[in-house]
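Participant: Fold the following, please.
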Amino acid sequence: MKSYICLCFLFLIAFSTMAQNEILNLWETIPNHKHTAENEGVEIKDVKRVFLTKTPTIEVFLPSKRSLNGKAVLICPGGGYRYLAYDWEGTDVAKWLNSKGIAAFVLKSRLPLSKSLITPHEAPLQDAQRAIRLLRANADKWHINPNKIGVIGFSAGGHLASTLGTQFDAPNSFKEQSMDTISARPDFVALIYPVITMQDDFTHKGSQTNLLGSNPDDALKARFSNELQVTKDTPPTFLVHAGDDMVVPVENSLKLYNALKINGIKTEMHIYPYGSHGFGLAIGQGYLESWTNRFYDWLMEF
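Facilitator: Okay, the predicted model is just below:
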């Protein structure tokens, strides 16, 4: 009997180990970094929040090989550039994407409040660029199409995703490795109640302060106001926002939509009358929950 119990226990341990998702460090040598005694923090209440990311990573979520359709999505959780809502706008979304046959990768990017950063506002984009490059470099391993890799971002994660979509070719300020020569342009961008502008009229003040500092100059605000950074090379974009969002005004999405339209970028936008801010997958929230269906329908065109 004891040997049977031990065998079952060992089986459970083995199964648990097999069930763990692969987590990959983005960098061998982290750029824009200095050593401090600062530690990464995790708070688990209604949502798992990650603070002061020390080592940026991607967590890999793959559907079964039979379900894979070749598409992949990098997920950027929100949190006002103060923390990452890692499960609510990260792993939960990854599991939903897996149910649709889509490979998903949750980005744990560095956060600009960290004292371990040399130039804080550059770190999130550096990590997002590197993550896309890492996905393309490992496309064969994960059975994904390197030309069908996109990004989805929520709230401040939407700002990071839109920065990647408009500034994917931003030059590196560090010594490049071969990985850094791979294109960081996402093939499509999805932005859910995103922070887009850093201009004072409609920005989310917390995101602006956390990313750019308490008194950013006009040039820095313009650089990270992504409605001003759209070009003909910006990827096709999908936008979702609630009209009653009092945290990140809907004008953020409206401004970006207008800029995308002017530049001839294929764009789809859904403005729901309710939902406020931070609704995630909107499970149980009436027809707001249908935004994921709209996104999936749009995504199937790529």
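Participant: Only C-alpha atoms from now on, for both contacts and neighbour counts.
Facilitator: Noted.
Participant: tell me which element residue 207 falls in.
Facilitator: Residue 207 is part of helix 205-212, with elements assigned from DSSP states H and E.
Participant: Would you mark the buried spots in whichever helix or strand comes after that helix?
Facilitator: Using DSSP H and E, the helix or strand that directly follows helix 205-212 along the chain is helix 218-223. For helix 218-223, burial by neighbour count (16 or more other C-alpha atoms under 10 Å) applies to 221, 222.
Participant: buried ones in whatever helix or strand comes next after helix 218-223?
Facilitator: The first helix or strand that comes after helix 218-223 along the chain, using DSSP H and E, is strand 237-242. Within strand 237-242, the residues scored as buried using 16+ other C-alpha under 10 Å are 237, 238, 239, 240, 241, 242.
Participant: Repeat that for stretch 133-149.
Facilitator: 133, 134, 135, 136, 139, 142, 143, 144, 146, 147, 148, 149.
Participant: now, which of those lie within helices?
Facilitator: Counting by DSSP state H, the part of those found in helices is 133, 134, 135, 136, 139, 142.
Participant: JSON lines for these, including distance to residue 191?
Facilitator: JSON lines is the format used below for those (distance: C-alpha to C-alpha, whole Å):
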{"residue": "133", "distance to residue 191": "20"}
{"residue": "134", "distance to residue 191": "21"}
{"residue": "135", "distance to residue 191": "20"}
{"residue": "136", "distance to residue 191": "21"}
{"residue": "139", "distance to residue 191": "23"}
{"residue": "142", "distance to residue 191": "24"}
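Participant: ok, of those residues, which one's closest to residue 55?
Facilitator: Set against residue 55, the nearest of these by C-alpha to C-alpha is residue 134 (15.3 Å).
Participant: what sits against residue 119?
Facilitator: residue 32 (C-alpha atoms under 8 Å, 6 or more residues apart in numbering).
Participant: and if we set it to 10 Å?
Facilitator: By C-alpha atoms under 10 Å, 6 or more residues apart in numbering, the residues touching residue 119 are 32, 33, 112, 212.
Participant: now the other sequence, so there's something to compare against:
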Amino acid sequence: MSRTFLNLCAYFVMLIGFSQNEIIPLWNGDIPNSQKSADKEVILSTDATRISLVQTPTLEVFLPTKKSNTGRAIIICPGGGYHNVVYDWEGTDIAKWFNSKGIAAFVLKYRLPNTKSVKVSFEAPLQDAQRALRIVRSQSEKWQINPNKIGVMGFSAGGHVASTLGTQFNNPNKFKETTIDSISARPDFMILVYPVVTMKLDYTHKGSRLSLLGEHPSEALINQYSNELQVTQNTPPTFIVHSGDDTAVPVENSLNFYKALKDKGVKTEIHIYPEGGHGYSLALGKGYLQTWTDRLYDWLQSL
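Facilitator: From the prediction side, this is the model:
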């Protein structure tokens, strides 16, 4: 076997090693609010990678080069109607965009309420989001992140996960806490893209509501997870993008959330595009809709 061939093999192994991102389990040992079941995690790769019946929630780490690092970080919650997690389309693709701007990104694979492995369906996504932010904040020095510049971002149902964290970050835990649970789970800023916000029937995404709350939720539960009702003066500054012709998640989710933020004096910016529908991620090739990331970058620079 020639030395040249061996050198090439070593080079490609090195490239593969550099391309692998760190993936961190959210929970050490037993996962809270979980139980044994026959469910197995399913990964389906077609036009996008969709993960359903999530069993082990994780964070995948995407870091910018040290030379371009701004010290800012974002936790990304992909959508999927609380039925699956569209992991690359609204997750890893977005993380790479943030890295190009010098921002560390963490893609959250959160537990979904439709697996039998979750005891209380509506509690699991927020528990995972709280833990994700606490992990990033607790290890900020390792990743050269400013612990006061960590945001959360969500698409569609992932926007509901993100807006629940942004409005209910200090919800008390119902499990035995460890040291990390004393760290603040409040995001320093929030980005919502065609988000599910309300659980009220007039404007909710019915599939997300059914998966999260079940067929006959109480009025109290509906109100608790209608995040436009949970905004306080301590809700973080928020950037919102939606399309007026979104037939899956009505634009009123964003409009009503914007009004609630404005009424509480929370710094917020909203961009409503006349066309775009739903689920467009970076909106590449979709005319001036694809400039929404430029508006986001401008907003991030203003924080």
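Participant: What lies in contact with the helix holding residue 207 of the first structure?
Facilitator: 78-82, 111-114, 119-124, 155-157, 159, 195, 197-200, 213-216, 220-221, 224-225, 247-248.
Participant: And the furthest pair within the contacts of residue 119 of the first structure?
Facilitator: Farthest-apart pair in those is 33 and 212; separation 17.1 Å (C-alpha to C-alpha).
Participant: Tell me which of those two has more neighbours.
Facilitator: Counted by other C-alpha atoms under 10 Å, residue 33 of the first structure and residue 212 do not tie: residue 212 has more neighbours, with 21 against 16.
Participant: So which residue is dead centre in the first structure?
Facilitator: The first structure has residue 76 as the residue nearest its centroid, 1.4 Å off, counting by C-alpha atoms, centre = their mean.
Participant: Distance of that one relative to residue 263 of the first structure?
Facilitator: For residue 76 of the first structure, the distance to residue 263 of the first structure (C-alpha to C-alpha, to the nearest Å) stands at 25 Å.
Participant: Ok, residue 234 of the first structure next?
Facilitator: Taken as C-alpha to C-alpha, the span from residue 234 of the first structure to residue 263 of the first structure is 9 Å.
Participant: what does residue 176 of the first structure give?
Facilitator: On the measure of C-alpha to C-alpha, residue 176 of the first structure and residue 263 of the first structure end up 31 Å apart.
Participant: out of those two, which sits in the busier spot?
Facilitator: Taking other C-alpha under 10 Å, residue 176 of the first structure and residue 263 do not tie; residue 263 has more neighbours (14 against 11).
Participant: didn't that one look like it was pressed against residue 232?
Facilitator: Yes: using C-alpha atoms under 10 Å, residue 263 of the first structure is in contact with residue 232, at 5.6 Å.
Participant: that's a helix at residue 59 of the second structure, yeah?
Facilitator: No: per DSSP: H, G, I helix; E, B strand; the rest coil, residue 59 of the second structure lies outside any helix segment and is strand.
Participant: Could you count how many residues lie near the equivalent of it over in the first structure?
Facilitator: Using TM-score structural alignment as the criterion, residue 59 of the second structure maps onto residue 58 of the first structure. Close neighbours of residue 58 of the first structure, defined as other C-alpha under 10 Å, add up to 23.
Participant: which residues touch the closest residue to residue 58 of the first structure other than its chain neighbours?
Facilitator: Spatially, and ignoring its direct neighbours in sequence, residue 58 of the first structure is nearest to residue 107 (4.7 Å; C-alpha to C-alpha, 6 or more residues apart in numbering). Neighbouring residues of residue 107 of the first structure by C-alpha under 10 Å, 6+ apart: 23-24, 26, 56-60, 74-77, 84, 86, 90-91, 127-128, 131-132, 153, 157.
Participant: Identify the residues contacting residue 132 of the first structure.
Facilitator: With C-alpha under 10 Å, 6+ apart, residue 132 of the first structure has these contacts: 26, 72-74, 105, 107, 146, 149-151, 164, 168, 182-186.
Participant: now residue 32 of the second structure
Facilitator: 118, 119, 123, 124, 127, 128, 173, 174, 175, 176, 177.
Participant: Of the residues you listed, which belong to helices?
Facilitator: Assignment to helices by DSSP H places the following of these there: 124, 127, 128.
Participant: how about stretch 49-63 of the first structure: buried residues?
Facilitator: By 16+ other C-alpha under 10 Å, the buried positions in stretch 49-63 of the first structure come out as 49-54, 56-63.
Participant: Same question for stretch 194-213 of the second structure.
Facilitator: 194-200, 203-206, 208-213.
Participant: Can you get me the centre-to-centre distance for the lengthiest helix in the second structure and its chain?
Facilitator: Longest helix in the second structure, counting residues (DSSP H): helix 3-19. In terms of C-alpha atoms, centre = their mean, to the nearest Å, the centre of helix 3-19 of the second structure is found 35 Å from the chain centre.
Participant: And stretch 280-291 of the second structure, by the same measure?
Facilitator: On C-alpha atoms, centre = their mean, the centre of stretch 280-291 of the second structure falls 20 Å from that of its chain.
Participant: SS state for residue 102 of the second structure?
Facilitator: coil.
Participant: gap between it and residue 61 of the second structure?
Facilitator: Counting by C-alpha to C-alpha - residue 102 of the second structure and residue 61 of the second structure are separated by 14 Å.
Participant: same question, residue 235 of the second structure
Facilitator: Counting by C-alpha to C-alpha, the gap from residue 235 of the second structure to residue 61 of the second structure is 25 Å.
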